[in-house]
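Asks: need a structure here:
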Amino acid sequence: MNSIARHAGIPHPYGAEEADRQPAPAFSSTEDDAGIPLHPSAKRLFDRAPVLRRIPIFGEASEAYGPACVISLALSYLLCKGLSGGFIGGSVFPIFVNVYKVEAARYQRLSGVMDLAWTIKAFTALICDTFALFGYTKRWYMFLSCVVCGVFSLLYGLLPANPSSGDIAAGFVFLSNYGMATVDILSEGFYSRLIRKIPESGPSLVSWVWWFISFGGTLGTMIMGPLADLDMPQVGVFITVGLQFFASLIYLFNLYGEKMNREERIEDARIMHKELLRELEKERALSRKEGKEGSLDVDQGKALQLEPIGNGETMALTDDLPLNLTHTNQEQAQKPMEHTGGYQDEASPELLLPQPIICCCGLAEINNEVVMRNKRVVAYCLVITVAVITMAFGNVYADTLGLLIICVVVSLVCSVMSFWALPYVIARVNVFNYFSSAVYIGLPGIGKFYIAGPDCVPGGPNFSLTFVYTICTVISTVSSLTGILVFNYFFSKTNYRKIMIVTTIVLLPFVLPEIIMLKRWNIQVGIPDHFFYIGTSTIISPLISMVSWMPTVILLSRVCPRGSESMVYAVLASFGNLGDTTSTSIGAILMEYVWPIKSNPPCDFSNAVKLVIVCEILSPLLIIPLTLLLPNVRVCDEIDVDGKMASKKTQEEPHVKPGKDSNEVH
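Replies: Okay, the predicted model is just below:
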């Protein structure tokens, strides 16, 4: 008897390898109250320590995905993105402004360059999914990324304290961030596969991951405050080196439990096969109901077989066949199974999948079907990557006019290409996310006004970095979490366009306190700087920003096409992040060409008020007409391919069409 079939309850969907570890006798806890299969290692852990099952989030996630996987994900995100991101991000301002003495306009440019690392995650995902390194699509890439992050963090911390170090340091921070971004996107891809197998526990796993990201990032930033006030911001950078070393051990020993590339290809094909059979059955039932027997939209022969790509080599996809079978010896291997009942789908005795191409003496495998099935998305991903490189070099080397031309060309080319590469409704959302980020022009260059001493800003706020990084970070984190609750209670059934318009209009008046502080009017009426800053910039703004951010995340998840969710979502997120860099680049252009700022003694922040009015009050008003790009539906509505509310009939009826063009995204 098959090793899975002998167990009582629901077999765990990770296959026979994990299921064999379950004890042979039937036990009642193989399935939880919600009908979710219990992971074998979770059962062993909870039998020995039942109290662990009652830990919020952890218990539910471990039941489905196993405690080893859940704990390794938590450690990975805590060490690599949470704490490391907090230390590196928190070190940038004090090192560049206080140690290197970089001028405001230059710092404005370099801050955009450092953030670009998070914009090329889509390209990274494409490369890693296409080229399996040492048999894995994620494991060794994440290991190398931790090494890269640690090495360049060390070099960043060792740079001499002079203005000439600014450009080099920006490159080192970019590469350090790129290492963290690579681990982030590949980890997202890993747990996305888990969630597709057991979607019921997906929210718990995502919440678990984001809790550690938030906790680690907040803790790292809080620690950087006192270190910066002690003139030791490099200490946080050196701590990052150690954190990356420990994080690399997770991937060195494969604590994620990632399967090898060939196993995952077979697993993907089995899932696709089952989904196609399910759709065919639904179509047959619909045809019988409507009296159209035999008139299917999907050709059955094509549904049960994937066309070979490249040299025509194929791989067998039956549960008990070896991984390296070709079409010739596959038929012989299948004969025994035909008599043992190994096939449960009568229409699918075999399923063919393009075999990965082995190159470099077996060091790498090429999954060319990843590119072949998403040609236009891949081309668009490459365009965004070229745009990122252009923006990076433009911010470092171009003059003011050259940077302006680059911003305009990048915006136009990437926006137009979006409508060529993506379905119409997705392209509109993509363009909205980019321009909504770009028109809210960031001004990190004027941040020194708040921490500068009397030699730079006489009578200024003179905040300590402990106050800005430690106290304000805690308050803003709580405020952001409150924003999530506000969204869930008051805006979860509101129109997308209305949410963006309301949050934009409500947020603009809370920019006025920044103008009041720049003009020092709050002191004239007797309101202390610390109290005034906390009450406005630290509490209200993060809350409203979170309410504005939540619907965009939900909308992206709603419009991503089934079967290409990860790649399309990564592309959309990358283009949105590129909008943030465009925003800071426009701010640098205004500082250099229209209203200059001088942040080193003798300082001059007289134009800061004009910059704030234009960049943070007038420019964001452009978001209001941009909302026409969003679907005119509510957050709680299902959306069809045209961006309209899907009717109940549409949701119930299967929608199966033959693939006419490999360039289309379905």
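
Asks: only C-alpha atoms for contact and neighbour calcs from this point on.
Replies: Noted.

Asks: measure residue 607 to residue 510 for me?
Replies: To residue 510, residue 607 is 19 Å away according to Cα to Cα, to the nearest Å.

Asks: sorry, that was for residue 277
Replies: For residue 277, the distance to residue 510 equals 55 Å [Cα to Cα].

Asks: ok, now residue 242?
Replies: From residue 242 to residue 510 the distance is 40 Å (Cα to Cα).

Asks: what's the answer for residue 548, then?
Replies: 15 Å.

Asks: which one of these two is surrounded by more residues?
Replies: residue 548 (23 against 17; other Cα atoms under 10 Å).

Asks: mind listing what that one touches?
Replies: Residues in contact with residue 548, defined by Cα atoms under 8 Å, 6 or more residues apart in numbering, are 499, 500, 503, 504.

Asks: can you give me the helices in the stretch 351-500 of the chain?
Replies: For the stretch 351-500 of the chain, the helices defined by DSSP state H, counting those that start in this stretch cover 368-372, 375-397, 400-421, 424-439, 448-451, 465, 472-486, 496-507.

Asks: which one of the ones you listed lies nearest to residue 232?
Replies: Closest of the helices of the stretch 351-500 of the chain to residue 232 is helix 465, at 11.8 Å (criterion: Cα to Cα).

Asks: also this sequence, please, to line up against the first:
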Amino acid sequence: MPWAMKPWLGVISDSFPIFGYHKLPYMMIVSILGLGGTILAVSLNLVESNAPIAAVGLFLANLQLMGYDLLAEAVYSRRLASVPESGPALVSYVWAGNQLLGLFATLLVGFVVEYADGVWGLGGAQWAVLTTIFTSSTVIVPAWLNFFEESRATKEQARAHLGVTAVGYSILNLAAQSNTVSFVTAILTVILLTGSAFAVMKPVIGKLMLFNAISQVTIISIGGPSIYFFTNDEQQYPAGPHFSDIFYGSVLGTVGQLCSVLAIFAFGKFMKGWKYRTVYFTMTLMLVIMQLGDPIIFSRLNVRIGIPDHVFAVGSSALVAAVSMIQFMPGFLILSHLCPKNMEATMFALLASLSNYSQNVTPPIAGYISQLLGVTPRGLPGVDESQTFDNLWIVSMILIGLSTTSLFFLWLIPNARMNERIMSDGDDTSATAGSLLDKWLQRKRLLTGDDKSATNDKATESVVQDTDDLIA
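Replies: Okay, here's the model as predicted:
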């Protein structure tokens, strides 16, 4: 839910500066809330009655992640607009740092979950969350010291931001709060969100939001069933891979992070002059090919042809992670280019939150398809679940097929190169100019004006006629 709330924070931070600053105070606020939420979550006993309180704590912790993610994006979105030719390099730099630090966390999590379980009465998952307190607190330092080099807004600039909003923001956010675990509701809410966005945003932005929603909602992970497939023990799934927490959580994750870092450098070095459509098309096809490793391992075909599960999983994870990262980065870059001046946080929040929300509704879709095919493992100790994995490879093939849907909608994104500006000077000050709603309102005003003019003409003619009658 915090990630679906991005537009609220974006609008508030852009519209209401604190002590003249639009971003730094809000970073401090979400940091304090996040620290409090993390401490609350790890201090609870692991009993079902504490689940609602733990959910509140994790909500606040994710609120901090969302806040820093959004406000940092707004900062370098503004920088990127002034030097578009350096856009691919800037995005590569940002995400290289993100992946390198994520690599450290991935290396740590498997060992913490497996070996810290029971220490001082805390579970392994609690210890994993507890380790984030250090990083959650250290990010306060760069915000306090203004590493973002944010300048203080003048009174005139602050007043100007009070009018920053766009028709449909509230509709989008209210609709996003209706997310359920229902397949039908997931589809309907995405349609409502994208339809509203397309209607109120200028065509180039509306088309991008529609494409992002389509691409995100059709790239679906199997999720829970695959976790049980890989980690169930000999009793639960005799023919399974039986991966340990360390291998599944740390080794596979580390391989994926390393390959993502290499992919980021390759993107910045060799692909910065490519067109957005070319990158999407090439990487989507490659991702489909790489993901074919999933149905192979789910059907146990790799074992029958003599390839061990551990070797096959490492190779598949590496390739999929690399291609997925390259596929993701153009979308992130194009979002930065389309943010109008002086409302970067608001627009980035709206664009990114719709993308995030579209991605968040994929679990109900995967769950619905899995349930139809009887793939419903639960990981119960001592219970043989082998039959529940019989159709897992079919579920994987269906989801891979769905991921090609976005290829038919590439025409929705600008046919521009990644190191070029998309919006010209003077065209980057409004988010709604030329939208369907804007055209409808203009037409309505025009018709209203014509009606008034016609009424005035009739009144004038009547007066002239009355005057002529009197003279006669």
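
Asks: which stretch among the helices of the stretch 351-500 of structure 1 comes nearest residue 207 of structure 1?
Replies: Closest to residue 207 of structure 1 of the helices of the stretch 351-500 of structure 1 is helix 472-486 (Cα to Cα; 12.6 Å).

Asks: quick one: list the elements packing against the closest one.
Replies: helix 202-229, helix 540-559 (3 or more Cα pairs under 8 Å, 6 or more residues apart in numbering; DSSP states H and E).

Asks: helix or strand for residue 132 of structure 1, which one?
Replies: Take DSSP states H and E as the rule and residue 132 of structure 1 turns out to sit in strand 131-133.

Asks: after that strand, next one along is what?
Replies: Later in the chain than strand 131-133 of structure 1, the nearest helix or strand by DSSP H and E is helix 139-158.

Asks: okay, strands next: where are they in structure 1?
Replies: Residue ranges of the strands in structure 1, as given by DSSP state E, are 131-133, 314-315, 353-354, 357-359, 364-366.

Asks: columns mean neighbour count and distance to residue 462 of structure 1 on top of those, output as CSV?
Replies: Listed next are the strands of structure 1 as CSV, based on neighbours: other Cα atoms under 10 Å; distance: least, Cα to Cα, whole Å:
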stretch, mean neighbour count, distance to residue 462 of structure 1
strand 131-133, 23, 51
strand 314-315, 24, 67
strand 353-354, 22, 63
strand 357-359, 14, 59
strand 364-366, 21, 55
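
Asks: out of the ones you listed, flag the one nearest residue 416 of structure 1.
Replies: strand 131-133 (29.0 Å).

Asks: quick check: closest non-adjacent residue to the one residue sitting closest to the centre of structure 1.
Replies: Nearest residue to the geometric centre of structure 1 (Cα atoms, centre = their mean): residue 185, 5.8 Å. The shortest distance from residue 185 of structure 1 to any residue other than its chain neighbours is 6.3 Å, reached at residue 121 (Cα to Cα, 6 or more residues apart in numbering).

Asks: isn't that neighbour up against residue 572?
Replies: No: look at residue 121 of structure 1 against residue 572 with Cα atoms under 8 Å: they stay out of range, at 10.4 Å.

Asks: quick one on the thing from earlier: structure 2: which residue goes with the residue nearest to the centre of structure 1?
Replies: Superposed on structure 2 with TM-score structural alignment, residue 185 of structure 1 falls opposite residue 70.

Asks: correct me, but its match touches residue 347?
Replies: No: in this structure, residue 70 of structure 2 is not within contact of residue 347 by Cα under 8 Å, at 10.2 Å.

Asks: what sits in contact with each of these two?
Replies: With Cα under 8 Å, 6+ apart, residue 70 of structure 2 and residue 347 have common neighbours residue 10.

Asks: superposed on structure 2, what's the mean shift for the longest helix seen in structure 1?
Replies: In structure 1, taking DSSP state H as the definition, the longest helix is helix 165-197. Here helix 165-197 of structure 1, set against structure 2 after superposition, deviates by a mean of 4.0 Å using mean Cα distance after the TM-score superposition for structure 1.

Asks: ok now the lengthiest helix in structure 2, how far from the chain's centre?
Replies: If each helix of structure 2 is counted by residues according to DSSP H, the longest one is helix 436-471. Here helix 436-471 of structure 2 is found 50 Å from its chain centre; the criterion is Cα atoms, centre = their mean, to the nearest Å.

Asks: the nearest residue to residue 67 of structure 1 once chain neighbours are set aside: how many residues sit nearby?
Replies: Of all residues not flanking residue 67 of structure 1 in the chain, residue 42 sits nearest, at 5.9 Å (Cα to Cα, 6+ apart). For residue 42 of structure 1, the neighbour count with other Cα under 10 Å is 23.

Asks: and residue 42 of structure 1, what's its match in structure 2?
Replies: So residue 42 of structure 1 corresponds to nothing, using TM-score structural alignment.

Asks: surely residue 42 of structure 1 and residue 61 touch.
Replies: No: in this structure, residue 42 of structure 1 is not within contact of residue 61 by Cα under 8 Å, at 9.6 Å.

Asks: overlap in contacts of these two?
Replies: Shared contacts of residue 42 of structure 1 and residue 61, defined by Cα under 8 Å, 6+ apart, comprise residue 67.

Asks: count the residues that sit near residue 159 of structure 2.
Replies: Residues near residue 159 of structure 2, counting by other Cα under 10 Å, number 14.

Asks: how much space separates it from residue 169 of structure 2?
Replies: Distance of residue 159 of structure 2 to residue 169 of structure 2, given as Cα to Cα: 20 Å.
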